[in-house]
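next come a sequence and a model predicted from it.
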Amino acid sequence: MDRINDWRLKFFLWIGLPVIAVMGLAFAAPDLVPAWQAKSGGGVPGTFTAVSEQCGRRNCSWYGDFVADAGGAARKHVLLYDAPDGLARGGTAPARDTGAGKGVFAAAGGSTWLLVTGFTVAAALAAVGWVVLVVTTVRRRRRDAAAIDRLAGTPVQR
């Protein structure tokens, strides 16, 4: 840690790590358990009806309504994670509601669980790394201050 002189590395360590930690834990961690439940076939089975498609640069996402097979209140304007290819407006797909905040999961499965797990682990590692950096820096500064005080012959204040 004593050799961290490059300003870009300092910026990443002091600003980037906490931002990665907060963003990952805020956005990915809440959907970690629902994604794993969907991967293992858990949740409430039902039908997703595609209403609108939103596309970005590399992929498109389907939003629509989910109705459980057992009845109950429908979830309106939810995202279908792992949407099957060929889904069109008005089309339906079997899905599972596992309690994810923004959507339901396609019953056929997909890789969303892996993506959510990866982001959550990266966020946790960034948080741990930042805490270690802060603790190491504080200890080093206290040690350096104590050494300066010893050399100067003045008592150490803590």
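Sure thing, it's come through. Numbering: from 1, shown residues only.

from here on, just use CA atoms for contacts and neighbour counts.
Will do.

was I right about residue 60 contacting residue 79?
No - taking contacts as C-alpha atoms under 8 Å, residue 60 lies outside contact range of residue 79: 10.8 Å.

this is the other structure I want to compare:
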Amino acid sequence: MTAPKPAKPLSKGGRVFIWFMIVFVALIGLGGGVALIADGVAGRDALADGPVGTLIPTDRRCSEESCSWIGEFVSEDGAITRTGVELRDAGQVGRTGPMPASIDNVRLHDHPDRPAAYAIDYDPVPKIAGGAFLLVFCLATAALLVRMVRRYQRRAGSSEPTGSVPRPW
């Protein structure tokens, strides 16, 4: 059996790229995970104590995966009216499906930037669980990458002459 070759130190460009990727993975986890959790919590709060009303669809907004209704929300007592409200529910809205005249029994989450209405069949648990999973997975991946890079640098650094200054990364 032959001894493994000593690892070559990473170039400066290689170190920059690896650390950029570590920060990128951590930010994806933080941003995406927190956004999914916040959306799930907003739906849960709206279903718990949001004003009940009717959504009158005026348009549909489609992404690559799905579509949702956009319209005007009017509370049951008529005191609250919001335009540009997006409906979030468990049903699938097709790109070519007919637009309903109104959708009753929805609850409003009145966010100043993007108000949303939630149908009674909306389940916030998948969003909250998915956000928590994304957050934990990406942060754990970033931590493992940091550990791997440091271990590699230590192995590559052992072949440096004694008396050299250790690298901080």
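Thanks, I have it. Please read all numbers here as calculations on a predicted model, not as lab measurements.

after superposition, what is the TM-score?
TM-score for the superposed chains, counting by TM-score structural alignment, normalised by the length of structure 1: 0.64, backed by 141 aligned residues with a C-alpha RMSD of 3.6 Å.

returning to what we had before: and residue 60 and residue 79 of structure 1? Which one has more around it.
Applying other C-alpha atoms under 10 Å to residue 60 of structure 1 and residue 79 shows that residue 79 carries more neighbours, namely 23 against 11.

so that one lies in a helix, does it not?
No - per DSSP: H, G, I helix; E, B strand; the rest coil, residue 79 of structure 1 lies outside any helix segment and is strand.

alignment lookup: it to structure 2.
Counting by TM-score structural alignment, residue 79 of structure 1 lines up with residue 86 in structure 2.

contacts only, for its match.
By C-alpha atoms under 8 Å, 6 or more residues apart in numbering, residue 86 of structure 2 lies in contact with 68, 69, 70, 71, 114, 115, 116, 117.

return those of those residues that are likewise in contact in structure 1.
Among those, the ones whose aligned partners also touch in structure 1 (both residues aligned by TM-score structural alignment, their matches' C-alpha atoms under 8 Å) are 68, 69, 70, 71, 115, 116, 117.

of those, which is the most crowded?
residue 117 (31 neighbours).

next SSE downstream of the lengthiest helix in structure 2?
Secondary structure of structure 2 read by DSSP state H shows that its longest helix is helix 12-49. Using DSSP states H and E, the helix or strand that follows helix 12-49 of structure 2 in sequence is strand 52-62.

can you tell me which of the contacts of residue 86 of structure 2 is nearest residue 24 of structure 2?
residue 114 (26.7 Å; C-alpha to C-alpha).

just say helix, strand or coil for that closest one.
coil.

so it touches residue 85, yeah?
Yes - contact criterion C-alpha under 8 Å: residue 114 of structure 2 and residue 85 qualify, at 7.1 Å.

distance of the most centrally placed residue in structure 2 from residue 143 of structure 2?
Centroid-nearest residue in structure 2: residue 32, 2.2 Å away (criterion: C-alpha atoms, centre = their mean). Plainly put, residue 32 of structure 2 is 17 Å away from residue 143 of structure 2 if you go by C-alpha to C-alpha, to the nearest Å.

still on that earlier bit, from residue 124 of structure 2, how far out is the match of residue 79 of structure 1?
16 Å.

and whichever strand or helix holds residue 141 of structure 1, what does it pack against?
In the assignment (DSSP H and E), residue 141 of structure 1 maps to helix 112-152. Here helix 112-152 of structure 1 touches helix 17-27, helix 32-39, going by 3 or more C-alpha pairs under 8 Å, 6 or more residues apart in numbering; DSSP states H and E.

what sits closest to residue 133 of structure 2 if chain neighbours are left out?
Nearest non-adjacent residue to residue 133 of structure 2, counting by C-alpha to C-alpha, 6 or more residues apart in numbering: residue 33, 7.4 Å away.

trace the one you found over to structure 1, please.
In structure 1, residue 33 of structure 2 lines up with residue 25, judged by TM-score structural alignment.

next one: that match from residue 103 of structure 1, what distance?
18 Å.

go on, residue 15 of structure 1?
31 Å.

and for residue 51 of structure 1?
With C-alpha to C-alpha as the criterion, residue 51 of structure 1 and residue 103 of structure 1 are 13 Å apart.

again, but for residue 43 of structure 1
Distance, residue 43 of structure 1 to residue 103 of structure 1, using C-alpha to C-alpha: 12 Å.
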